[in-house]
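Trainee: sequence plus predicted model, see below.
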Amino acid sequence: MQPDESRQFPIGRWSGQTDFTADEIRVRIQQLRDLPGQYRQLTESLSDDELARTYRPGSWTVRQLVHHVADTHQWHYFRIKHALTLPEIAPGMFSDVNNWAKQPDGHDLPVAASLAILEGLHERLAYLYEHLPEADLQRAYYHPFRQLNVSLAQAIDMVVWHAQHHLAHIRLALN
C-alpha cells in the first residue's frame, strides 16, 4: 500500500483470496454476526456534529458510511441469493454509490435505521452461510464493481472486509 492510501484503505485492500477452509468460513460467519454490534456501539450515540465528520478531505461522513454499508450489504445479500437460485452466474446489481450517499436518506437519516438493517441482514447472511452445503460456496456471481466472478466463499470474505474497512474509516473520522 502506498503511503497516501493509508486513510483510504486503513486495513489494506481486499485480498481477493480464492480458497477458504471450513474454519475460515466459520470465522467470517462469526464476524458477520459481530460487526453490526460494533457499528452500533461506535455510532448510535454520536451527535449530529460527530456524524458529519469525515476521515479524509472529500470523503463521506460517518453518517453516509453507515448508510453505505447497509445499502451495499443488501446488494451482496441479493447477489448471493441469486447465485444460489439461478442456474448460471448471476448478473451483479450495481449502482452509483456516490450518488446513493448524496440522497436524503444517505445524507440526513438517523443511523438507527441502517444499524437495524445491518443487524437483521448480517444475521440472515450468517444463518444462510451456516446452512449452505460446502459445494454451494463455489457458486458464483459477477461483481460489477470489481469486474470479476466472485464465489460465495469470496463473497462472505468481501462483505466482512467491507464492513471492517468502513468501520476503520469511522474510527479515523472520530479520532
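Mentor: Sure thing, it's come through.

Trainee: C-alpha only now, for contacts and for neighbours.
Mentor: OK.

Trainee: OK, contacts around I117?
Mentor: The contact partners of I117, taken as CA atoms under 8 Å, 6 or more residues apart in numbering, are A70.

Trainee: got another one to weigh against that:
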Amino acid sequence: MEEIELEKLKYPIGKFVTPESYSSEYISNKIAEIATFPERLKREVEHLTEEQLDTPYRKEGWTIRQVIHHCAESHMNCYIRIKWTLTEDTPTIKYYHEDLWSALDDSLTMPIEPTLSLLEGLHFRLAFIMKNLSNIDLEKSFIHPEHGASFQLREIIGTYAWHGDHHLAHITELKKRNNWD
C-alpha cells in the first residue's frame, strides 16, 4: 500500500505513455499544452508564501521552488536539443544531472519570479519552433547518452508536454493535500 502511495506522489498523472501514433492532432494538442504551461504554472504558484514554496511535494522530494526552477532548466535543455537536432545530423545531446542541479543554491533559494518570466519566453519559443516543424523535421532525431537511444522530435513534443503537466500536478496535489487553495 505504501509503495502505491509513493508511486502516486511521484507520478500524480502517471508515467508518460507513448501514443499509438503521432497524428497532427496529437502534435498540435501537445504543443498547445506546452504553450500554456507557464501561465498554468504561474496561476498555481504566484500566491504561495515562501514557506509553501519551500515545502517538498513528497517526503525526500523537491520543494515547489525546486520544481519550478527544474522545469525551466529541463525545458531549456529541450529547446537546445531541438536546435541541435535541426542543425546537426543525429547529434548526441549532453546529459545533465538534474538532481545535482536542483541541489544548487539558485534552485534552493532563488525567487521564482525570474524563472516564471524565463518560462514565458522559453515556452513561446518552444511552441513557435514546434509549430513550424515540417514532417521531415519531426522525424529528425538525437541520441540521448543516458538512455543510449535515439529520440525523434515528434516524441519529445509529447514527452515535454507530459513533463510540464507532471510537475504541475506535483504542485496542485500538494496544494490540495495541504488545503492551500
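Mentor: All right, it came through fine. Being a predicted model, the structure only gives us computed values, none of them experimental.

Trainee: TM-score for this pair?
Mentor: Laid over one another, the chains give 0.93 as their TM-score (TM-score structural alignment, normalised by the length of the first structure), with 174 aligned residues with a CA RMSD of 1.6 Å.

Trainee: number of residues surrounding L122 of the second structure?
Mentor: Look at L122 of the second structure: counted by other CA atoms under 10 Å, it has 18 neighbours.

Trainee: does it belong to a helix, a strand or coil?
Mentor: Of the three states, L122 of the second structure takes helix under DSSP: H, G, I helix; E, B strand; the rest coil.

Trainee: I'd like to know how far it sits from K10 of the second structure.
Mentor: With distances taken as CA to CA, to the nearest Å, L122 of the second structure is found 25 Å from K10 of the second structure.

Trainee: swap in L118 of the second structure?
Mentor: In this view, L118 of the second structure and K10 of the second structure are 25 Å apart by CA to CA.

Trainee: now do the helices in the first structure.
Mentor: 22-43, 48-51, 62-85, 97-102, 104-107, 112-130, 152-174 (DSSP state H).

Trainee: Serialize the ones you listed to a markdown table and add fields for distance to Q2 of the first structure.
Mentor: Output for the helices of the first structure, formatted as a markdown table (distance: least, CA to CA, whole Å):
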| stretch | distance to Q2 of the first structure |
| --- | --- |
| helix 22-43 | 27 |
| helix 48-51 | 28 |
| helix 62-85 | 23 |
| helix 97-102 | 24 |
| helix 104-107 | 30 |
| helix 112-130 | 31 |
| helix 152-174 | 16 |
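
Trainee: out of these, flag the one nearest P3 of the first structure.
Mentor: Taking CA to CA, helix 152-174 is the member of the helices of the first structure nearest to P3 of the first structure, at 15.6 Å.

Trainee: could you list the buried residues of the closest one?
Mentor: Going by neighbour count (16 or more other CA atoms under 10 Å), the buried part of helix 152-174 of the first structure is 152-170, 172-174.
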